[in-house]
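1. I'll drop the sequence and a predicted model, then ask my questions.
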Amino acid sequence: MNNNYYNQNAQAFFDGTIAVDMAPLYQRFEPYLPAHAKVVDAGCGSGRDTRYFLSRGHDVSAFDASEAMVMLASESSGHKIWHSSFLEFQLPTATQDAVWACASLLHVPTDELTATFMHIAQWLKPDGILYCSFKYGVDVVERDGRRFTNLNEALIAKHLAPTALSVKELWLTSDLRPGRENEQWLNAILIKRTER
């Protein structure tokens, strides 16, 4: 369902997100990164964040589930973008410093979310971090051919409980896109525990 939406509306989505000012989120995330970090841009959309992390000297692996978005992101970033879903994407275990999943995990069905967090955690080095964001709520919403899994603090804790990830930071923000300021987002920086 979501892939059809993004394949059919790729250019409009690209145009609406490529220039969004992400500085407030980058400023929360980057202090956790070592120099020349290995960063995964998971569900990279327009490639905006891939381009930014490359400009900061990081080693970026990026993927998206929409073929049309992969093409646009590759053109925009000048970087290889893989066509893959979260659970299909493979990286060597414990090789990545960080994963950036900005407004992408929210499309994972609720019953696959815990498994997806587990899968992502395998890529991270001990003490590696994952940034993710969800629309704030407790329900699953379908809108314009897209499904959104909304989370609050209690729900994200429930999905993380069986995983090697724990919450480092949680905070709420308003949508950064013009005209969407009333939408609330749950932002999370998660850390991979060294021991379970």
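-> Looks like it came in fine.
2. going by C-alpha atoms from here, please, whenever you check contacts or count neighbours.
-> OK.
3. ok, which stretches of this structure are helices?
-> 2-8, 10-17, 23-29, 48-55, 67-77, 110-123, 153-160 (DSSP state H).
4. mind putting those helices in JSON lines, mean neighbour count included?
-> As requested, the helices of the chain are exported to JSON lines (neighbours: other C-alpha atoms under 10 Å):
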{"stretch": "helix 2-8", "mean neighbour count": "16"}
{"stretch": "helix 10-17", "mean neighbour count": "15"}
{"stretch": "helix 23-29", "mean neighbour count": "12"}
{"stretch": "helix 48-55", "mean neighbour count": "19"}
{"stretch": "helix 67-77", "mean neighbour count": "20"}
{"stretch": "helix 110-123", "mean neighbour count": "19"}
{"stretch": "helix 153-160", "mean neighbour count": "15"}
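5. dump these to TSV, plus distance to V167.
-> Listed next are the helices of the chain as TSV, based on distance: least, C-alpha to C-alpha, whole Å:
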stretch	distance to V167
helix 2-8	27
helix 10-17	27
helix 23-29	13
helix 48-55	22
helix 67-77	30
helix 110-123	12
helix 153-160	8
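6. ok, now which ones touch the residue nearest to the spatial centre of the chain?
-> Taking C-alpha atoms, centre = their mean as the criterion, A101 is the residue nearest the geometric centre of the chain, at 1.0 Å. When the contact criterion is C-alpha atoms under 8 Å, 6 or more residues apart in numbering, the partners of A101 are 41-44, 130-133.
7. cool, V20 as well?
-> Residues in contact with V20 (C-alpha under 8 Å, 6+ apart) are 176-177.
8. put this next to the previous one:
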Amino acid sequence: MSIEFYEQNAQLFFDGTIDVDMRDIYERFTKGLSKGCYILDAGCGSGRDTKAFLDMGYKVDAFDASEALCELSSKQTGIEVKHATFNDVTAVSQYDAIWCCASLLHVPENELQRVLNKLATSLKAGGIWYVSFKYGDGERVKGGRHFTDLNEHKLELLVSELPNITVKTTWVSEDNRPDRNERWLNALLAKV
């Protein structure tokens, strides 16, 4: 359902997200990363964040479930953005950091734990992981997309089931897009 939305609306989504100012979140995410660290941008959408991390000197792998967005983000970033889903992640202890900005929220709640486990396996010990979800408690369909909304408690429960993953910090923010009035749950996770 959500993939079909992005296939049909790729350019519109790209245009609406490519220039969103994410500097404050980038600063929190990269604070403990040294130059040259290896980042996975999981569900990269427009490629905005992949490009920012490449420009900061990081090595980045990126993928998205929408083939149309992969094409647009590959042009934006200058790297090959793989057409893949979270289920295709097979890496083991490969990445220093994982970035899941507004991507995991499309995973149905009954599949979220399994997906989080796959991503956790791909993160190196000592690695960091950024996730964001629309703030709330439950699942819904809006405008042809499925959303799983989380609050701090639900995130803590999910993370408590992940081996060696802890919640470092959470914060709630307003949507950075000028035409949106939504709240977001942001979190930095760590692998010990």
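-> Right, received. Where do you want to start? From a predicted model like this one, the values you see are computed outputs, not experimental measurements.
9. hmm, back to that, report the two of the contacts of A101 of the first structure separated the most.
-> Taking every pair in the contacts of A101 of the first structure and measuring C-alpha to C-alpha, the maximum separation is 13.9 Å, between C44 and L130.
10. longest strand of the second structure?
-> With residue count as the measure and DSSP state E as the assignment, the second structure has strand 123-134 as its longest strand.
11. which other helices and strands does that one contact?
-> If contacts are counted by 3 or more C-alpha pairs under 8 Å, 6 or more residues apart in numbering; DSSP states H and E, strand 123-134 of the second structure sits against helix 23-30, strand 95-100, strand 145-149, strand 183-191.
12. give me the mean distance between that strand and the first structure.
-> Plainly put, strand 123-134 of the second structure ends up 0.6 Å away from its match in the first structure on average once the two are laid over each other (mean C-alpha distance after the TM-score superposition for the first structure).
13. between that strand and helix 23-30, how many degrees?
-> Between strand 123-134 of the second structure and helix 23-30, the angle comes out at 150 degrees (axes from the mean of the first three to the mean of the last three C-alpha atoms, to 10 degrees).
14. contacts for strand 123-134 of the second structure?
-> The set of residues external to strand 123-134 of the second structure that reach it, using C-alpha under 8 Å, 6+ apart, is 29, 92-105, 148-150, 182-192.
15. is it true that E152 of the second structure touches T170?
-> Yes - in this structure, E152 of the second structure is within contact of T170 by C-alpha atoms under 8 Å, at 7.3 Å.
16. between those two, what contacts are shared?
-> When contacts are counted by C-alpha under 8 Å, 6+ apart, the set common to E152 of the second structure and T170 consists of L185.
17. distance check, the aligned residue in the second structure for W123 of the first structure against T90 of the second structure.
-> Under the alignment defined by TM-score structural alignment, W123 of the first structure is paired with S122 of the second structure. Applying C-alpha to C-alpha, to the nearest Å, the value for S122 of the second structure to T90 of the second structure is 7 Å.
18. next one: D41 of the second structure
-> In this structure, D41 of the second structure lies at 14 Å from T90 of the second structure, with C-alpha to C-alpha as the measure.
19. who has more neighbours, these two?
-> Neighbours per residue (other C-alpha atoms under 10 Å) separate D41 of the second structure from T90, with D41 holding more: 24 against 12.
20. ok, for D61 of the second structure, nearest residue in space, not its chain neighbours?
-> L40 (4.9 Å; C-alpha to C-alpha, 6 or more residues apart in numbering).
21. now do I18 of the first structure
-> Once chain neighbours are set aside, the closest to I18 of the first structure by C-alpha to C-alpha, 6+ apart is R48, at 5.4 Å.
22. ditto for H159 of the first structure
-> Beyond its immediate neighbours in the sequence, the residue positioned closest to H159 of the first structure (C-alpha to C-alpha, 6+ apart) is T114, lying 4.9 Å away.
23. same check on S84 of the first structure?
-> The nearest residue in space to S84 of the first structure (C-alpha to C-alpha, 6+ apart) is A65, at 4.8 Å.
24. the closest residue to R146 of the first structure other than its chain neighbours: what's it in contact with?
-> If you skip the residues right next to it in sequence, R146 of the first structure has N2 as its closest partner in space, 4.7 Å away by C-alpha to C-alpha, 6+ apart. For N2 of the first structure, the set of contacting residues under the criterion of C-alpha under 8 Å, 6+ apart consists of 107, 145-147.
25. what of N4 of the first structure?
-> 66, 145.
26. next: S93 of the second structure.
-> S93 of the second structure makes contact with 121-125 under the criterion C-alpha under 8 Å, 6+ apart.
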